[in-house]
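Visitor: what follows is a protein structure lacking sequence information:
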């Protein structure tokens, strides 16, 4: 494992590194550790501060979504709801949703006139058909994060919304859809609403549900939506670092997290605080067949591609983004000059999946997702390996962090190849 040690030590070196701390854990399909280590500091710009460990509590952002996908399959297994049932029957608030098409007068306006100055109101239409649990889980429901979409930004200004995706409340995630359910793909708060569905179906606060049905069966004691209730303080958690655009790779500054430490609602899309040790237990359970969380048939459904043609096309735009400078295509190719030829990518009930092998790295049908401060996880059932990288560095898809992910994954698969060859 010396190469993995070398990579993490290089990236977290207090004088020449590019991040202040990182934890990498990889497990095999027999439940054994392949690698589990932390390097660097818990605090930014603190060479003598507390060392980062695999038990350091960390805001895991969208790594929360995997846990909610598991919880959703649990309530499906118990017959409380079907994947294609209309969730508006469970959450009456969603019955009033509309789809936003634009704003009155925009089509005829002078291009020199500021759109924000227009007085025309939003153009809304009724939702046609159901909003299903499957759509919420696969980001094909029409929900989009409000700060990511210009129509929703303008809508929020027009009606005077005071809450948004970082408010820590479900109200911050209630706004019009941006397309009719099932017709496209946009990254959004569908999983947060899945958490609300689970609360309604079980009569339990979503944090309580996860403790009883996910973390206690796994023997994981440090994962919660409400860390302060467990005695954790903001000073105890992995501090968030920011790299300003145009500044050198070593120039990190500590900053405030966009996520509130004490949120009102347990939000299933982004709200968990966890540790690398706890989270790797979840990955191990899913890699080894689901026990004690899900049956093997449910694992098969969880990892199966789900999207139709139109949704797949929109997902591909998200993955490719703006070529090497944006999107997620860097996960699937190391040839930026061939960016538009990225392999087919789909979305299952818990993350992205690739239809082909990535040379020297993950195999086809590997499932993965990431979190805003550059945390990542993947499960490669064909190779029998799952891994997660815990960091707290912004901005999202920070180039040095992208390279760290690629370096770690390449080194990990070299180890697997050597083990399979009997060395």
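Guide: Alright, I've got the coordinates. Note that this is a predicted model, so its numbers are computed, not measured. Numbering: from 1, shown residues only.

Visitor: C-alpha from now on. contacts and neighbour counts both.
Guide: OK.

Visitor: may I ask which helix or strand encompasses the closest residue to residue 386 other than its chain neighbours?
Guide: Beyond its immediate neighbours in the sequence, the residue positioned closest to residue 386 (CA to CA, 6 or more residues apart in numbering) is residue 379, lying 4.3 Å away. Assigned by DSSP states H and E, residue 379 belongs to strand 375-380.

Visitor: alright, now check it against this:
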């Protein structure tokens, strides 16, 4: 009888082992994924795609992967490390978007309010429609509708961006709105004098819209933007190393910047150029670029987002606000989208790209429907994957923008593309 009970117990245990839930199957970052990630990051350095790379991934609130390889400064033989400070360029934009949306939650504005309601600097805007071939006079047309705040959060405002565009480019250069010696108010005043390059809401064109968001935060809050974002986003999240100005004592941790040539060689950009914005306190505190950060600091921001606005007991935004930001705001009628399609099957929310359809080919970046993300000019990247409660941050410092770096990293996280069977 005892032997029968023992056999029955063993059979039950064996049954549980065979048919019970395999937790590893519910994870994205398995041992196999870690091996792929190590290989991908190491290969980026060995092939001289980048001088150094570091990555941090959290899944279900826990750190599941960290790896740093190569050099923060190859010439000085300074290794890439966990506390390396990187210039994150446009990964500044989502931070600004969060700061703006804290004011949205306070009822300071509605997304479809005209921008000029709060910023008369943008009243009486016109749209550039060419140059008269005989007289050389610039042709302008009136707005079909005003720029809205929604437009500046999704890059559909129409602000001019090409200094080489005949006619409009000359006006853009003369205004010099983005000069770092300008305050945000001066920037807005100068932008308001330059005609738009298209009617608001008709195209997606990446440009200075998020700098205007920073200006709007300043206007609505009555505080300097740098002070507001520090008090309402960065400090509450404990992001003490995410900043515009890097003090001298911390500059030894700043990564060098590299430029990849057409012959695929890497050359270091002199620090006097690469770090110029972050080693002096300028008048301009742009919303669209300018912050530096560390892996752990930026991970706090992504964890707040995946937790729908709350991190470490501190609430920055309500869940419904984060969901709104992570919802595609582009109508299908917006067919002109610059480089956005290169990011995959995505739309654009409030300062994030938003994946709206599954990966459809081996050439496309791997991703999950519902994820939201953005990157930076020096090829940094982060994303938030609510489906798997996963957040990832990748730091490299290489220009021009290296989309293949992101492709390799995403493939390593999610595994290679597998075509889905067609539904009958």
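Guide: Thanks, I have it. Since the structure is predicted, the reported quantities are computational estimates derived from the model, not experimental observations.

Visitor: mind checking the TM-score on these two?
Guide: The pair, once superposed, lands on a TM-score of 0.79 when counted by TM-score structural alignment, normalised by the length of structure 1; 366 aligned residues with a CA RMSD of 2.6 Å.

Visitor: how close does residue 401 of structure 1 sit to residue 54 of structure 1?
Guide: With distances defined as CA to CA, to the nearest Å, the gap from residue 401 of structure 1 to residue 54 of structure 1 amounts to 18 Å.

Visitor: right, I mislabeled it, should have said residue 288 of structure 1
Guide: Residue 288 of structure 1 sits 21 Å away from residue 54 of structure 1, going by CA to CA.

Visitor: who has more neighbours out of those two?
Guide: A direct count of neighbours by other CA atoms under 10 Å for residue 288 of structure 1 and residue 54 places residue 54 higher, at 21 against 18.

Visitor: what is the equivalent residue in structure 2 for that one?
Guide: Matched by TM-score structural alignment, residue 54 of structure 1 corresponds to residue 82 in structure 2.

Visitor: tell me the contacts of that match?
Guide: 54, 68, 294-296 (CA atoms under 8 Å, 6 or more residues apart in numbering).

Visitor: returning to what we had before: residues near the residue nearest to residue 386 of structure 1, how many?
Guide: Look at residue 379 of structure 1: counted by other CA under 10 Å, it has 28 neighbours.

Visitor: again, but for the one 4 residues further on
Guide: Residue 383 of structure 1 has 17 neighbouring residues, counting by other CA under 10 Å.

Visitor: with adjacent residues omitted, what lies nearest to residue 254 of structure 1?
Guide: Using CA to CA, 6+ apart and skipping the chain neighbours, the partner closest in space to residue 254 of structure 1 is residue 241 (4.6 Å).

Visitor: quick one: contacts for the corresponding residue of structure 1 for residue 257 of structure 2?
Guide: In structure 1, residue 257 of structure 2 lines up with residue 240, judged by TM-score structural alignment. Counting by CA under 8 Å, 6+ apart, residue 240 of structure 1 touches 43-44, 254-257, 373, 392-394.

Visitor: how about TSV for the residues you listed, with secondary structure and distance to residue 99 of structure 1 added?
Guide: Converted to TSV, those look like this (DSSP: H, G, I helix; E, B strand; the rest coil; distance: CA to CA, whole Å):
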residue	secondary structure	distance to residue 99 of structure 1
43	coil	43
44	coil	43
254	strand	39
255	coil	36
256	coil	34
257	coil	31
373	coil	31
392	coil	35
393	strand	35
394	strand	32
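
Visitor: just these now: which is nearest residue 194 of structure 1?
Guide: When the contacts of residue 240 of structure 1 are ranked by distance to residue 194 of structure 1 (CA to CA), residue 373 comes first, at 22.8 Å.

Visitor: tell me the buried residues in the lengthiest helix in structure 1?
Guide: The helix that spans the most residues within structure 1, counting by DSSP state H, is helix 399-420. Residues 401, 404-413, 415-416 are the ones in helix 399-420 of structure 1 that count as buried (16 or more other CA atoms under 10 Å).

Visitor: cool, and stretch 269-283 of structure 2?
Guide: Residues of stretch 269-283 of structure 2 classed as buried: 274-275, 277-279 (neighbour count, 16+ other CA under 10 Å).

Visitor: got JSON lines for these, with secondary structure and distance to residue 64 of structure 2 too?
Guide: Below are these laid out as JSON lines (three-state DSSP; distance: CA to CA, whole Å):
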{"residue": "274", "secondary structure": "helix", "distance to residue 64 of structure 2": "32"}
{"residue": "275", "secondary structure": "coil", "distance to residue 64 of structure 2": "32"}
{"residue": "277", "secondary structure": "helix", "distance to residue 64 of structure 2": "34"}
{"residue": "278", "secondary structure": "helix", "distance to residue 64 of structure 2": "31"}
{"residue": "279", "secondary structure": "helix", "distance to residue 64 of structure 2": "34"}
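
Visitor: since that was my last question, I'll sign off now.
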